[in-house]
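A.B. asks: model the structure of this input:
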Amino acid sequence: MITLAPRAAHAERSLARRDAALPGLPWLLDNGRLSELLGETVRVTRVRYKPGTSLLVAFRRTRNGSFDYGWAMTRTPASSGKLLEREHTARGRGGDMRILRPDHGHPDTLVAVGGVEDDWALHRNLTWLKRNGIGRLDLRLRAGAAPLAGSSVLRYKPERRLVLLAHKASTAVVIKTAAKPAGPGQHTQFLNRLRHHDVPLLPQIADDECLANGISASTAWGTGDLAAHGDTTDARAAAYTAGQALAALHCVPVAAGVAGPAAGPTPDNPGDGLAAQLKATRTMVSALLPELEPLARDLETRIAALLLGRHRTAPVLVHGDFSPDQVLVGDSEVRLIDFDRAGMGTAEADLGSFAAAEEAALLPAAGGVAEGGLPSSGVPDGGAPAGTAAGAPARGPAGGPKTVLLTEGYLDAGGRFSQAAVDAWASCRLFNSSVDPFRDRSPEWAADMTWHLSRAKELIP
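C.D. replies: Sure, this is the predicted structure:
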């Protein structure tokens, strides 16, 4: 059982007192209380929190010697009727969703609990995967079984996506089921365009009908992502090669609209999406740690002024969410993955995103075990590199050793960038991801949030 650090535990008690509209909140944020409520040992792995409205968590448990996932949700007493309606619907289709009342003194405090198959937003597409997708993908799963039978869960974000590992003959296959149809960045026409311009990708096996039902799939490849590889010869070579691959991506000519929504402000997109994201982050930081609101508000203003007010260069095709865990490694070769957010933007956005993600992965809390039991970073357990939440913020340009090698490969392949712009975009990612330690249930989430904001401030003038 993971125990919260004193500051994080205090912050959650304060949060529960402030958000009296959600009386069920304390049961869902505490592993021990949720385990007691469910009658089995569980660990919360992901949180979606809407202050004053709802709290939805994913949890992991061990059953029959393997990991199993589920979810729990609470809403305000005034809107708990929606949970009862969902329970009625779930029972009608043979689901296992149930309603619990954790506080006998307040029977209107409800907690809904279910398995992955009962996920309200994913249910339709998981059902399609079971009835049609398994056959179309030619997967080796038991006929008529639930979507999880014969497969294992790699990642689960409730009401967003479920990532499975299955098998096709002797080949491992990674299947992603999303709540919405696959975006343009996952379609064959776009991915073939990238391959034509020497961007290293994984073979895709999902057809158009699969994509229309939120199902994408590719063969498994390599020995893990770049975030999970430490300072080895292969990892260093892979970081350099990833820089070359990123340069190739940025050189791909793409007609307007082919790659989906822009991943950053461009002449055709004045940045409304970015401004809204910055505002949403500031609002959430204020809700979680009110003492950080002045810093968050200052960062929102300064980052917006830098990224939306500066003279911008011609946009290029960008990944949109580039980070070490979007680079798969096999010996010294790489494959880039997850182009859901690909679009037209500035090259420094990808470079800054990678640099920020590398720094954040060096936080002590990130060196543990990720979902599925795989290491979440190359930092040994207990490691505390300079620049973590436990010490002074890192100095100098954004990123770490992998970023240095990535940019070397990028430059050698013909890429060009402004370091000041890279740092500004790294600051943006650190700011927007500052709430991730809370969402990912880091035991040190309060300290980690503070580090994110402090480092974001340090990277901009």
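
A.B. asks: CA atoms for contacts and neighbours, from now on please.
C.D. replies: Noted.

A.B. asks: now the strands for the stretch 101-250 of the chain?
C.D. replies: 111-115, 152-157, 161-168, 171-178, 215-219 (DSSP state E, counting those that start in this stretch).

A.B. asks: is it possible to get JSON lines of those that adds mean neighbour count and distance to residue 59?
C.D. replies: Output for the strands of the stretch 101-250 of the chain, formatted as JSON lines (neighbours: other Cα atoms under 10 Å; distance: least, Cα to Cα, whole Å):
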{"stretch": "strand 111-115", "mean neighbour count": "21", "distance to residue 59": "10"}
{"stretch": "strand 152-157", "mean neighbour count": "19", "distance to residue 59": "9"}
{"stretch": "strand 161-168", "mean neighbour count": "20", "distance to residue 59": "13"}
{"stretch": "strand 171-178", "mean neighbour count": "21", "distance to residue 59": "18"}
{"stretch": "strand 215-219", "mean neighbour count": "22", "distance to residue 59": "23"}
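
A.B. asks: want to try TSV for the ones you listed, with distance to residue 362 as columns?
C.D. replies: Listed next are these as TSV, based on distance: least, Cα to Cα, whole Å:
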stretch	distance to residue 362
strand 111-115	32
strand 152-157	21
strand 161-168	25
strand 171-178	27
strand 215-219	29
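
A.B. asks: I'd like the structure of this one too, to check against the first:
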Amino acid sequence: MTVSATIDPALPALTTIFNPAELSALFSRPVHADRLRHKQGVSAVARLRARDPRDGPPTGSGSGATPEAAPRWLATYAPHHAPKLDKTLARAARQGHHLEVVELPGRHTLVAGPISLDMKLHDTLHAFNGYNARALEPGAVLNYNPHRRVVFRIETAAGPVVCKAGPTNPAETAFLAELTARGVPVLQRMSPPDMPHTSTLRYYPWFGQGDLHQAAGRRDHTAAGSAHSAGAALALLHAQPAHLAPKRRSDPLDKLRSLSKRKLHLTPTNQTRLGRVQAALARRLSEGDRAVLVHGDFSADQVLVDSPGVLLADFDRCTVAPPAMDLGSFVAVDLLQARTSSRELRSDFLTGYEEAGGHVNEESLLAWTAVHLLDRLNEPFRSCSPFWQDETEERLEMLAALVS
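C.D. replies: Model prediction:
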């Protein structure tokens, strides 16, 4: 693939980041990059994984299998910005960490390192020095978004808990406690006494057998019932007083304006098509709808499953907005995940929502599903897919069909 170099001539190493075979050859093991954070003309930072997650679980992934190696960050900088890595290189030398440095032609470099040396997270993770050296070892990391957040399982005296390291809202604890008191099934924060505590660390109890998307993917026969329960739980959340929201009311058109300003890597023809889609959505969202307390980023992977119960998690974007903001988010992600999931969840989810007293406005649901597809239009690029252009075009076709 050569198209990445034309996207950003200042970062020719993007070509390698988008090529799993070439990347694997350079690092002498099977690897794949995703979660790309690209700053035009300056830098590209991604998550480096030990295998391509789209290949499915490795053979023998049951009991006794070797856990997947912990993800690492992968970075490249334009030569005039390369000094940004100097502090990280010096820190690695002081702390005895191993950084992988691959020199490329033209003074370009690829550098990979452990999560503990993430440029934006290392101060937060430094709090674990002397507490638990096993925190980020293979098998413990549940999710990692370079320069933003890492989620990992950690053992405490009372048993396993989940730690999220990254930006946090100090009002979250009281908010989740209030929702629980009102009967909304949410994952509460906790404060384990034998762990470090800072403003950028959050702890939650270990719950269930994974999330709803995982349950559907592994052909769990309870997934349909869990999707129904998730819909009912969301209806209960939407019925709560809007003043509980930790963030101000969200203007639907503000969301659309922010998406319109993004510099998506589209051809001029597709940019024109996208402009027409955005104009049509602006007309639909301007019609208005009642506003309620919403999750703000709702999808099957925000629903933790422990059959027959569920808990809603990750309320970082909770706000006040039309209920279809959550419903459309769930449906959009379900549509996009149809290729990797053994079943679709949206029908059972919407049925559970309505049976629990929620009202589904079909026009609003359609519009918000399109908004969330637009929000995810750049995902193939951020996933470093070698076929990102074709995959982006497919998503644009799906988006255009919804608003036609």
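
A.B. asks: can you tell which of the strands of the stretch 101-250 of structure 1 is closest to residue 126 of structure 1?
C.D. replies: strand 171-178 (6.8 Å; Cα to Cα).

A.B. asks: what's downstream of the longest helix seen in structure 2, the next helix or strand?
C.D. replies: When structure 2 is parsed with DSSP state H, its longest helix is helix 268-285. Downstream of helix 268-285 of structure 2, the first helix or strand assigned by DSSP states H and E is strand 292-294.

A.B. asks: that next one corresponds to what range in structure 1?
C.D. replies: Matched against structure 1 by TM-score structural alignment, strand 292-294 of structure 2 falls on residues 316-318.

A.B. asks: ok, average deviation of the matching stretch from structure 2?
C.D. replies: If you overlay the two and look at stretch 316-318 of structure 1, the average distance to its match in structure 2 is 0.7 Å (mean Cα distance after the TM-score superposition for structure 1).

A.B. asks: buried stuff in that stretch?
C.D. replies: Of the residues in stretch 316-318 of structure 1, 316-318 count as buried by neighbour count, 16 or more other Cα atoms under 10 Å.

A.B. asks: what's the closest of the strands of the stretch 101-250 of structure 1 to residue 62 of structure 1?
C.D. replies: strand 152-157 (12.0 Å).

A.B. asks: spatially nearest residue to the most centrally placed residue in structure 2 (excluding sequence neighbours)?
C.D. replies: Nearest to the geometric centre of structure 2 sits residue 145, at 7.4 Å (Cα atoms, centre = their mean). Distances taken as Cα to Cα, 6 or more residues apart in numbering place residue 35 nearest to residue 145 of structure 2, at 6.3 Å, with adjacent residues excluded.

A.B. asks: repeat for residue 334 of structure 1
C.D. replies: In space, residue 334 of structure 1 is closest to residue 328, 5.4 Å off (Cα to Cα, 6+ apart).

A.B. asks: and residue 69 of structure 2, what pairs with it in structure 1?
C.D. replies: Aligned partner of residue 69 of structure 2 by TM-score structural alignment: residue 67.

A.B. asks: ok, that match to residue 221 of structure 1 distance?
C.D. replies: 22 Å (Cα to Cα, to the nearest Å).

A.B. asks: these two: which is more packed in?
C.D. replies: residue 221 (18 against 15; other Cα atoms under 10 Å).

A.B. asks: got a list of what that one touches?
C.D. replies: Contacts here follow Cα atoms under 8 Å, 6 or more residues apart in numbering; on that basis residue 221 of structure 1 touches 202, 328, 330.

A.B. asks: what is the burial count for the closest residue to residue 131 of structure 2 other than its chain neighbours?
C.D. replies: Once flanking residues are discounted, residue 131 of structure 2 sits nearest to residue 195: 6.8 Å by Cα to Cα, 6+ apart. Neighbourhood size, residue 195 of structure 2 [other Cα under 10 Å]: 18.

A.B. asks: what's the separation between residue 233 of structure 1 and residue 274 of structure 1?
C.D. replies: When residue 233 of structure 1 is compared with residue 274 of structure 1 (using Cα to Cα), they lie 37 Å apart.
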